[in-house]
Structures are given as structure tokens and as C-alpha cells.
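> The sequence isn't on hand, but the structure is:
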């Protein structure tokens, strides 16, 4: 049974991704900043008959928490097949380049970028023991420099300095990570779940968590013929999913 860790998986897209991977026979570790919230998510899934799941306390901004989560999971398994770096924050308002404070930037990058780095580096040894390791870094089409600079793009006027810039940095990290692992069986991709209605955006999104979870789970499960080092946003490009950086 393949095993997956999903950060920030106690609700929203992370929770739905967990559900879909469970339905596909994976054993899921739900990373949650609050262990209580993580356990509540586990109980919801078990009530649906999805029992191969457990919660792990994991605060991606805290190195000690990440280390403790690695040790806990390492006591249960020698191999991790999939890592989904899903945990993220939007940064609050304002998000204007001229008004957002450096403290706001630091908080957002600490979760959205540095959190990805902390968790990936902590779990890479377990992932390397998998026959088909996968890393999915949850991103956003709003982090595409090409789209953000295109006046004809649907969301061109929806500018924000914090969240998109942090995800653009995640995209660059994804490119480099895929390159470092290029001669291995790893598949490493940045994947946008779409503009999904969740607590994250006060339910202003136009898509469903089911759609978002499906997009993330797809790239967690891709075969050896699948892409690596790519930026995938199927809402933007339904044909191939590949999106300009």
C-alpha cells in the first residue's frame, strides 16, 4: 500500500485530496497544525469507510514540529511514496505592493515557501526509498508571470503582492527540485487546483473542492510516463494542463 503525507489536510482541498487518495488505495497521513483538527478530519473519513488514515501534528513554519512529524512517521514506515505540500496561507489584506508590510511578506513566505522546503528536506530520505516517489507542490495559476503580465488574461486585474509571489517562488523551487532529482524515479510538479471555493478565499471560488482534489490527486498518482518539473493548471489549460511560468 502506497503511503502519502499531505500537509494542511484537515480541511479544504487538502482534505478532499486525502479522501480521493484513500479511495484509490493509499494510506494517508493527514498533516495538521492542530492535532485535534486533524483527528476530527480522520474521524470524518473513517465514517465514510476510509480507514487507512491517521493524523500527524505538523506545523510547517516550525522546524521542531516538522522534525517531530518526520520521526513519528518514520516509526511507522520506512517508505513514503507521495508528499503533497498543500499547507498555505493567503496573507490577509492589504496585498498591494505599496501597502503590504515586510512582516506580511515574511509570514506568507514562511508558510508557503519555507514550509515546503522544510517538509521536503525532512522527508526526502523516506521518499527516496519509494519505487515511484511523487512530490506535488500546490501552486496557483495566479503565480504565472506570463499570465499576470497579459492584459487579456481573465484575472489580470486581480493583482495581489503576497500570495502569488510566494507561489511563484514555490514554482522556482519545484523546477530546481525536479532538476536535482532528474536522474531518479521522482516526479515533481507544481499543480494548481483551480479557483476553488474554500475557507481560504471566503468561498469566492468558482470551482469545487472535488475538482481541486482531483487535480492534485492526479499528479500524486501519475505513472512513470508522467511529467516532471512542470507547472500544471488544468483550469487554465484543460488540454495538457501545462501552464506558462
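Received it, and whenever you're ready, just let me know what you need. Please read all numbers here as calculations on a predicted model, not as lab measurements. Residues are numbered from 1 along each chain as shown.
> For the rest of this, base every contact and every neighbour count on C-alpha atoms.
Noted.
> Could you look up the SS state of residue 158?
Secondary structure state of residue 158, per DSSP: H, G, I helix; E, B strand; the rest coil, is coil.
> In the protein, what residue spans correspond to strands?
Ranges of strands in the chain, per DSSP state E, are 3-6, 27-32, 53-57, 82-85, 134-138, 187-191, 231-232.
> Spatially central residue in the chain, please.
residue 86 (2.5 Å; C-alpha atoms, centre = their mean).
> and residue 25, what is it in contact with?
Each residue near residue 25 by C-alpha atoms under 8 Å, 6 or more residues apart in numbering is listed here: 1-2.
> Residue 81 versus that one, what's the distance?
Using C-alpha to C-alpha, to the nearest Å, residue 25 is found at 13 Å from residue 81.
> Same question for residue 161.
Residue 161 sits at a distance of 34 Å from residue 81 (criterion: C-alpha to C-alpha).
> What of residue 34?
Distance, residue 34 to residue 81, by C-alpha to C-alpha: 24 Å.
> ok, the two, which is more surrounded?
Neighbour count, other C-alpha atoms under 10 Å: between residue 34 and residue 81, residue 81 has more, with 24 against 16.
> want to compare, so here's the second one:
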């Protein structure tokens, strides 16, 4: 008898997270849809169930140690292991306010708000660390778990320094740079245990985070996330990729 594989996607009630949940469910995973808000989370899960997928909402606030611990306990009681973890939840407070009429980001680093940067790091960096640490026993119980950190092109120092064309978003961009470093650290630890950990850059996607100004669809964005979540044995780990291949750190 084949046991259905389990996947958890954080921040999955909308945007790239929701599309990633849909795609993984379509591949046969039972998907745990992580979301803070019960109304939005359950509505998203119900919408995917209406499409014929096995999806359940899992209450999960990545900024809360207590919420993450409770989610891990709930999951452990319902699933023997976790085969895929997608750390997708992310925020960019103040980003929309800094967009000019032409859609370009116009807030220099010297004017970024420290409180916004702290909030960004709590979700975008410490959140994935919290969640990964809490769920590690379930991931290790899988014969071949995969962890995907949803990063950004803005996390690439080489791209930012090399062409100057990407927006100079210090808080959000540096949080994704830090997430890339977190990716490598976990990959180094977990490679001997058979777990692959990689960072995905989905591109500038039309989501609530940017007021739907992104030029890519969530379907396009989810492609690299799902690919890294379903790598075969012998695939890469500790890497940073978009759909076309490795990216410069």
C-alpha cells in the first residue's frame, strides 16, 4: 500500500503559497495549508478541497514560538512524517507606500524604518528557522524530505552590486539574503540525513505583497518552488535557483 506523502506550505492562504499548495496536492501530496487567520486559511483549504485535493488548514503564525510548537504537535498527531516543507510566508511592510506613480521603489535605505525591518526579519528569516527547527523530527522521519525556502532575486548580493537595476530595498532584500544563508546552513547540517534544502527565487510576481504590480503569474512563480520540493535523489542541496538554474549569491 502506498502511503500518501505530506507537505506543509506556510503563508499558503493566497498568492504563491496557495498555488504551491495546489500544485503539490495535484501531485498527490496531502497538503497542510499553513496560515495565521482561521477564516482565510479554512476558506483557502475548502477551495482546494472543492477542486478534489486533500488539503487541511493548519493554524500557524511563523512569528510565534507557541503557535509553531502547537502546529508541530498537531501535525505529529495526524501524520507519521513530513516529506516537504515550503517556508513561503513573507512580508514587506512599507513596500507599497514606497512605490512611486511609475511603480518604482523610491525609499532609500537611509529612510527605511527600523520597526519595519525587524518585523520583516521576524517573518522572513526567523520564521523559517522556527518552523524548520520545530518540524525537524517529522522531516527526519521521512525517507527523503525536501525543504524549500522561498527567497527572492533581491536576496542576491551579486545582482544588487553588479547591475544596480534591481530596486534598493534594504529591509526585504537583506532578509532574503539572510534566508539564503539560513538555507546553506540547514543544507550543510541535513545533507548527511538525506534532506535537501534549497532556496527558490520565484521572480517579481503579482501578489498582495507588491499590490499585484509584479509581471509574473503565481503559476509561473510556483514552478521552481514545486520543482525543488520534489527533487529526485541525487539532486542539488544548499543552492539558490530560479526556473532557469542556479543564481549568483
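Nice, I can see it. Keep in mind the model is a prediction, meaning the values are calculated, not measured.
> still on that earlier bit, so what's the residue nearest to the centre of structure 1 up against?
Neighbour list for residue 86 of structure 1: 6-9, 14, 137-138 [criterion: C-alpha under 8 Å, 6+ apart].
> before we move on, back to that, now the common contact residues for residue 25 and residue 81 of structure 1.
residue 2.
> elements contacting the longest helix anywhere in structure 2?
Counting by DSSP state H, the longest helix found in structure 2 is helix 170-190. When contacts are defined as 3 or more C-alpha pairs under 8 Å, 6 or more residues apart in numbering; DSSP states H and E, helix 170-190 of structure 2 packs onto helix 114-121, strand 146-150, strand 196-200.
> Against structure 1, what's the mean shift for the longest one, could you check?
The reference is to helix 114-121 of structure 2. With mean C-alpha distance after the TM-score superposition for structure 1, helix 114-121 of structure 2 departs from structure 1 by a mean of 1.0 Å once superposed.
> Tell me which other helices or strands that helix touches.
For helix 114-121 of structure 2, the elements it packs on are helix 170-190, judged by 3+ C-alpha pairs under 8 Å, 6+ apart.
> which one in structure 1 is aligned with residue 210 of structure 2?
Using TM-score structural alignment as the criterion, residue 210 of structure 2 maps onto residue 201 of structure 1.
> What is the neighbour count of its match?
Neighbours around residue 201 of structure 1, by other C-alpha under 10 Å: 12.
> Could you check how far it is from residue 22 of structure 1?
Distance of residue 201 of structure 1 to residue 22 of structure 1, given as C-alpha to C-alpha: 26 Å.
> Kindly report the same for residue 7 of structure 1.
From residue 7 of structure 1 to residue 22 of structure 1 the distance is 15 Å (C-alpha to C-alpha).
> Compare neighbour counts for the two and give me the winner.
Using other C-alpha under 10 Å, the more surrounded residue of residue 7 of structure 1 and residue 22 is residue 7, with 27 against 21.
> counterpart of that one in structure 2?
In structure 2, residue 7 of structure 1 lines up with residue 10, judged by TM-score structural alignment.
> residue contacts, that match?
The contact partners of residue 10 of structure 2, by C-alpha under 8 Å, 6+ apart, come to 17, 33-35, 60, 62, 86-89.
> try 10 Å
By C-alpha atoms under 10 Å, 6 or more residues apart in numbering, the contact set of residue 10 of structure 2 is 17-18, 21, 32-36, 58-62, 85-90, 127-128, 131.
> quick one: it from residue 156 of structure 2, how far?
When distance is defined by C-alpha to C-alpha, residue 10 of structure 2 is 23 Å away from residue 156 of structure 2.
> before we move on, what about residue 20 of structure 2?
Distance from residue 20 of structure 2 to residue 156 of structure 2, by C-alpha to C-alpha: 23 Å.
> And those two? Which one has more around it.
More neighbours surround residue 20 than the other of residue 20 of structure 2 and residue 156, with 28 against 22 (other C-alpha under 10 Å).
> how about the more buried one, what's its partner in structure 1?
Checking TM-score structural alignment: residue 20 of structure 2 goes with residue 17.
> pretty sure its match contacts residue 210?
Yes. Between residue 17 of structure 1 and residue 210 there is a contact under C-alpha atoms under 10 Å: 8.1 Å.
> What residues in structure 1 pair up with stretch 55-66 of structure 2?
With TM-score structural alignment as the criterion, stretch 55-66 of structure 2 aligns to 53-64.
> end to end, how far does that stretch reach?
Using C-alpha to C-alpha, the distance between the terminal residues of stretch 53-64 of structure 1 is 23 Å.
> Residue in structure 1 paired with residue 89 of structure 2?
Checking TM-score structural alignment: residue 89 of structure 2 goes with residue 87.
> swap in residue 184 of structure 2?
Taking TM-score structural alignment, residue 184 of structure 2 has residue 175 as its aligned residue in structure 1.
> Excluding chain neighbours, what is closest to its match?
Using C-alpha to C-alpha, 6 or more residues apart in numbering and skipping residues adjacent in sequence, the residue nearest residue 175 of structure 1 is residue 229, 5.1 Å away.
> go on, residue 166 of structure 1?
Once flanking residues are discounted, residue 166 of structure 1 sits nearest to residue 109: 5.6 Å by C-alpha to C-alpha, 6+ apart.
> got the contact list for that neighbour?
Contacts of residue 109 of structure 1 by C-alpha under 10 Å, 6+ apart are 61, 88-89, 91, 103, 115-116, 162-163, 165-167, 169-170.
> Could you check how far it is from residue 162 of structure 1?
Separation of residue 109 of structure 1 from residue 162 of structure 1 (C-alpha to C-alpha): 8 Å.
> With residue 85 of structure 1 instead?
Taken as C-alpha to C-alpha, the span from residue 85 of structure 1 to residue 162 of structure 1 is 18 Å.
> cool, and residue 194 of structure 1?
18 Å.
> And residue 65 of structure 1, by the same measure?
25 Å.
> Do a quick rundown of the helices in structure 1.
Secondary structure of structure 1 (DSSP H): helices at 12-23, 35-47, 63-76, 102-112, 114-127, 145-148, 163-180, 209-220.
> Comparing those, which comes out most buried?
Highest mean neighbour count of those: helix 12-23, a mean of 24 (counted as mean count of other C-alpha atoms under 10 Å).
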